[in-house]
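1. model the structure of this input:
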Amino acid sequence: MIYTVTLNPSIDYIVHVDDLKIGEVNRMKKDLKLPGGKGINVSRILKRNNVENIALGFLGGFTGTFITDWLSQENIEQNFTQINADTRINIKLKAEAETEINGLGPDISAKDIADLKAKLSTVTKGDIVVLSGSAPASLPSGFYQELVQLVKENKADFVIDTTGQDLMDALISQPVLVKPNNHELAEAYHTTFNNISDIIPFGKKLLNTGAQNAIISMAGDGALLFTKEGVYQSNVLKRPLKNSVGAGDSMIAGFIGAYSENKDAVNAFKWGVASGSATAFSDDLAQAEFIQELLAEVVIEKIAD
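-> Here you go, the predicted structure:
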């Protein structure tokens, strides 16, 4: 079974405004409210790719109910820890430029933490736990490491999609997949990249430190896959860009859903590229039919050993 963990879910309130004027009354052109949070996005795409999974994390209040109701409508299995505080709301303002205003995370109690850990303690060998996104400020520093240790003690595998020290600390525990973008990778190693050749040594560092596979996304330049067998690059699919929110999560879902079946990282990369691209070309997360359409257009080339 695949489990997703979202420590800081949200309702994503997407607002479209023509000709935004700061300090004045603006009329929205259209709006959309969606369940948000990186792990939740992964769960939704996994389900659309016919991969069963269980969504875990912290939810609370009327905003939490909105999310559980939405996921229930999509037949996604859930085992969230219910907290007293309201789940946050994030505003995604789409005007001439895209602006995000992310809500503060709720307070998480020691009881809430114990409940989530108890739920995670049931994972077993063969399971994959996807740990995604930021953590509320109320959680202790290094909390992701506590979850990684719990998963490894139960002989399950894990994916981690976060940044900074949490990502670097997790590498030694051999995650199945990490997926920083090129800017996050450069920041992690205190360097800059001018081209793809500059990225390759640092992608390999992720593997040498412990990651089993690494995807480096590069926005309009496609993505790179690093495995023990070599380095692979995807082509860039062409459609009008509609949505940058959730594209990376969709890539992880596409990859890990396929990888869980036969451990073929290159084939899983194709699914990741198709799923991530399909979301980037959609108003919400991608639908299965669109992912299948794009899958036929994905070309993967080995560029280095």
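2. okay, CA-based contacts and neighbour counts for the rest of this
-> Will do.
3. I108 in helix, strand or coil?
-> coil (DSSP: H, G, I helix; E, B strand; the rest coil).
4. what sits closest to it if chain neighbours are left out?
-> Spatially, and ignoring its direct neighbours in sequence, I108 is nearest to S138 (5.9 Å; C-alpha to C-alpha, 6 or more residues apart in numbering).
5. and if you look at K94?
-> Nearest to K94 is H16, by C-alpha to C-alpha, 6+ apart, at 4.8 Å.
6. then N79?
-> L56 (5.3 Å).
7. ok, the one you found - contacts?
-> Applying C-alpha atoms under 8 Å, 6 or more residues apart in numbering, we find L56 in contact with Y3, T4, V5, T6, Q78, N79, F80, T81, L116.
8. before we go on, could you also do this sequence so I can check it against the first one:
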Amino acid sequence: MIYTVTFNPSLDYIVTVKEFCMGMVNRTERELIYPGGKGINVSLVLKNLGVESTALGFIAGFTGVEIERSLKELGCLTDFIKTKDGMSRINIKLRSKEETEINGRGPEISKEELSLLYKKLDKLNNDDILVLAGSIPASMPASSYEDIMKYLEKKEVKIVVDATKDLLVNVLKYHPFLIKPNNHELEEIFHEEVKTKEDVKRMAKQLQELGAINVLVSMAGDGAVLLSEDGIFYESLAPKGTVMNSVGAGDSMVAGFLTGYLKENDYKKAFYMGIATGSASAFSEKLATKDEVVSLLKQLS
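-> As a prediction, this is how the structure comes out:
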């Protein structure tokens, strides 16, 4: 079973305004609302690709109720912890001449509520996969990813980490099965500009030397690079298409990679499945569907 953890889920309210004007009343042309958060995105895309997962995390208030309800309606398994105070956040994604995001804060998570997550993690079995994705709320220890990986160290759980800067670097000593930085995050980690794919490969190799088992680097329209655990590099340009929505593309790549890996046990096929799935989400207003992924895979084969 795959488990995804989203510490701070959201309702993503996506509005399209033809020409947004500051200080004025703006009327929307289109509106969408759906459950969001990096781990939740992974679970949703896995479901679309025919792979079951269980979404873990924290929800609160009427927005938390809607997050859980909508996920179940979409066919996802959930096992959330309901916090006593606050409400799950609403994130506004404004599409106009430029994309603008306003992300909510979310509820406070107490030590007691955090301990309930560990009780759920106790149920994980060897060969389960755990996806840790996204930022850590201010009310939680900054070391939460490290703490979870250390807690599970004696179990043979494959852990995927999709996080930025120190959140990512600090977990490498626990040998995550997969990490997925993008090229901009590599620049933040290594404090240097990524100019070529050779730069990407060199940085991916350094991350592997620090402990990561597999390193998957997304580069938007420039495609992606995978450094597998056996030291082989795979690289590909992105398939052709019109980008409509960048939100969730990276999470979709993780879901696609895991789907390909579980079905084929082949890193090359998992890599191409990841690229196709990430691109399918980028080329759609919503997250990737199986038919969209299969269509894009034909460009990569």
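9. quick revisit: among the contacts of L56 of the first structure, which ones are in helices?
-> L116 (DSSP state H).
10. where along the stretch 1-150 of the first structure do the helices fall?
-> Secondary structure of the stretch 1-150 of the first structure, counting by DSSP state H, counting those that start in this stretch: helices at 38-48, 61-73, 110-120, 143-153.
11. counting contacts, what elements does the first one pack onto?
-> Taking 3 or more C-alpha pairs under 8 Å, 6 or more residues apart in numbering; DSSP states H and E as contact, the helices and strands that helix 38-48 of the first structure lies on are strand 2-6, strand 53-60, strand 128-132, helix 247-262.
12. those: which one's closest to L237 of the first structure?
-> helix 247-262 (13.1 Å; C-alpha to C-alpha).
13. what's in contact with the helix or strand that the closest one is followed by?
-> Toward the C-terminus, helix 247-262 of the first structure is succeeded by helix 265-280 as the next helix or strand (DSSP states H and E). Contacts of helix 265-280 of the first structure with the rest of the structure, by C-alpha under 8 Å, 6+ apart, involve 45, 213, 223, 225, 227, 232, 234, 237, 241-259, 285-287, 290-292, 294-295, 298-300.
14. among the residues you listed, name the buried ones.
-> Buried subset of the contacts of helix 265-280 of the first structure (neighbour count, 16 or more other C-alpha atoms under 10 Å): 45, 213, 223, 225, 227, 232, 234, 237, 243-259, 285-287, 290-291, 294-295, 298, 300.
15. measure A219 of the first structure to A186 of the first structure for me?
-> Using C-alpha to C-alpha, to the nearest Å, we find A219 of the first structure at a distance of 15 Å from A186 of the first structure.
16. same question for G133 of the first structure.
-> For G133 of the first structure relative to A186 of the first structure (C-alpha to C-alpha), the value is 19 Å.
17. these two: which is more packed in?
-> Shown here are G133 of the first structure and A186; by other C-alpha atoms under 10 Å, G133 has more neighbours (20 against 17).
18. quick one: what's aligned to V231 of the first structure in the second structure?
-> Using TM-score structural alignment, the equivalent of V231 of the first structure in the second structure is F233.
19. list the contacts of the closest residue in space to its match that isn't next to it in sequence.
-> Once flanking residues are discounted, F233 of the second structure sits nearest to L227: 4.6 Å by C-alpha to C-alpha, 6+ apart. Shown in contact with L227 of the second structure (C-alpha under 8 Å, 6+ apart): K201, A204, K205, N214, V215, L216, F233, Y234.
20. that concludes my questions; thank you for your assistance.
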